[in-house]
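Enquirer: What would the 3D arrangement of this be:
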Amino acid sequence: MAQLHDMIKWCDHTLKSNEFKDYAPNGLQIEGLNEVTSITCAVTASMDAIDACIKNGSKLLLVHHGYFWKGEPYAITGMRGNRIRKLIEHQISLVAYHLPLDAHPSLGNNAAIADILGLRDIIALDPNQKHSIGNIGFLPEPITATHFQQKLAQLIQPQILHLPAHKTHVQKIGFCTGAAQDFISQAAEQGCDAYLSGEVSERTFYEAKELDVHYYSCGHHATERYGVQRLGQAMCEEFNLHYHYFEQNNPV
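Expert: As a prediction, this is how the structure comes out:
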């Protein structure tokens, strides 16, 4: 059993969450029971994830996508109201880490992608950032752009959208999980052969061709399912707790 606020303090320190300018509050968003014996993790704090947390008997739901995003209405009504009501009724704490969980060098989503793909010599996509949200890594040797798409389909998810460039082979890979498709221009500036992210925009098709950087859309959910698992496991090891991961299989 662990104390909720001890866990939040440890997470904030580990992820350096106060050093990020983010689009939603990082850390404890909804306070439940102070005593925690198990954690349920999910990418997004959906109603299904809340129900899984209840089923698991967890009093802490750890997610990458929580609530209270900038630009959202202040009123807690409708779908969000229903979610928050259920969390409060079951005394479940909601804990969310967004950009800090993308950027962490070992627990983060980008770190996981680098490990999964076997990328080497990881550097910042934007060297001017204190904590780079995106990264660059190198494949052991050049491979064809089609071969790299097949590799992504095997290791991340089967549905990979490839927007082709002119070059035939790739080795220097830029990457940033989630909805970071517009960082393709930074990847081009850094001389990357390819860039991968979660989502894709209509304009990305032309940018990939004209910047000569292969773009691979690998799914927002699929690229961001790793950070919460790594953080959840680290929390459970630190505080001797039980751990559950809820997979939604969101195709987007």
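Enquirer: hey, let's count contacts and neighbours off CA atoms from now on
Expert: Will do.
Enquirer: Spatially, which residue comes closest to Ala180, not counting chain neighbours?
Expert: Ser197 (5.9 Å; CA to CA, 6 or more residues apart in numbering).
Enquirer: I'd guessed that neighbour sits against His214; true?
Expert: No: applying CA atoms under 8 Å as the test, Ser197 and His214 come out as separate, 11.3 Å apart.
Enquirer: helices and strands around the helix or strand where Thr146 lies, which ones?
Expert: Using DSSP states H and E, Thr146 sits within helix 145-155. Counting contacts by 3 or more CA pairs under 8 Å, 6 or more residues apart in numbering; DSSP states H and E, helix 145-155 is packed against helix 109-117, strand 169-175.
Enquirer: Before we compare anything, build this one as well:
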Amino acid sequence: MSITNQALLHYLNDLLKPARLKDYGPNGLQVEGKQHINKIITGVTASQQLIDYAISQQADAIFVHHGYFWRGEDPCIRGMKRNRLKALLTHDINLFGYHLPLDIHPQLGNNAQLAKLLDIETTGGLELDNPVSVAMQGIFAQPISLAALEAKVTTVLQRKPLVVDGGEHQIKTVAWCTGGGQSFIEMAAEQGIDAFITGEASEQTVHTAREMNIHFIAAGHHATERYGAKAIALHLSQQFDLETEFVDVDNPV
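Expert: Alright, predicted model coming up:
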């Protein structure tokens, strides 16, 4: 079965609802390719390695979380950007990119998928005054120690996270934001949450965790954001009987 690129765009926009958010770049069909789509490669980032793999598999489209044309970047088409775009256009491959909308989707999103993997019951958004909160909060069925949570994250994501001990308390409540969500740690601490999980850490994050008595885990930007694109691949294959494949281009960051 095939679908047109415009029909897929309308479906993804209806599914992920990008108009609800002010994002750092455009969401949707970022590079237009062939009209009819039979095979889709999904991944975290539209890197040259992912594009080359899509070309080798004769894919008609690529779906990613990190696409192109970010706000404030150099608009000139040269170097790495020129090479990526040339490869897509030469092979007539559509590029779909959805950033924050993929983070927050309640079933397929990065946050929802990470919560499912870590056995977190979602209770709502961390941003209490924002109906489309990028960061989330929830609870564990039973309190666990920081060491146990670290072990769980290591096993599930297959990488050792950076961990900051925020005190002697166990963890019942938890907040999280996949990717580069470390700035939400103060908001989580102010709400009395026991632990905060994200992908990255800044220098000041360590001090915040120690001084505001909240456990902190940075499990990797890429590692925490693999699962939305993977869920989208499965969803589209079931919804439209398309050939889809999630490709994990390893990234230690």
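Enquirer: ok, back up a step: identify, out of the helices and strands packed on helix 145-155 of structure 1, the most deeply packed stretch.
Expert: Mean neighbour count (mean count of other CA atoms under 10 Å) peaks for strand 169-175 among these, with a mean of 24.
Enquirer: For that strand, give me the average deviation versus structure 2.
Expert: Strand 169-175 of structure 1, aligned to structure 2 and superposed, deviates on average by 0.7 Å (mean CA distance after the TM-score superposition for structure 1).
Enquirer: Which among the helices and strands packed on helix 145-155 of structure 1 is found nearest to Ser93 of structure 1?
Expert: Ranking these by their distance to Ser93 of structure 1 (criterion: CA to CA) puts helix 109-117 first, at 22.4 Å.
Enquirer: Quick check: most distant residue from the centroid of structure 2.
Expert: Glu168 (30.7 Å; CA atoms, centre = their mean).
Enquirer: What segments of the stretch 1-150 of structure 2 are helices?
Expert: Using DSSP state H, counting those that start in this stretch, the helices of the stretch 1-150 of structure 2 run over residues 5-16, 48-56, 79-90, 100-104, 110-117, 146-157.
Enquirer: nearest residue to the residue nearest in space to the middle of structure 1 other than its sequence neighbours?
Expert: Residue closest to the average C-alpha location in structure 1 (CA atoms, centre = their mean): Glu224, at 3.2 Å. Excluding its sequence neighbours, the residue lying closest to Glu224 of structure 1 (CA to CA, 6+ apart) is Asn109, at 5.6 Å.
Enquirer: coming back round to it: and the helices and strands packed on helix 145-155 of structure 1: which comes nearest Glu238 of structure 1?
Expert: The nearest among those, by CA to CA, is helix 109-117 at 19.9 Å.
Enquirer: Who are the packing partners of that closest one?
Expert: If you count contacts as 3+ CA pairs under 8 Å, 6+ apart, helix 109-117 of structure 1 packs onto helix 99-103, helix 145-155.
Enquirer: now the strands: where do they sit in structure 2?
Expert: Secondary structure of structure 2, counting by DSSP state E: strands at 3-4, 28-31, 36-37, 39-45, 61-66, 94-97, 121-125, 136-144, 162-164, 171-177, 195-198, 215-218, 243-246.
Enquirer: So what's the gap between the first one and the chain middle?
Expert: Relative to its chain's centre, strand 3-4 of structure 2 lies at 25 Å (CA atoms, centre = their mean, to the nearest Å).
Enquirer: How about the last one?
Expert: Here the centre of mass of C-alpha atoms in strand 243-246 of structure 2, compared against the chain's by CA atoms, centre = their mean, lies 17 Å away.
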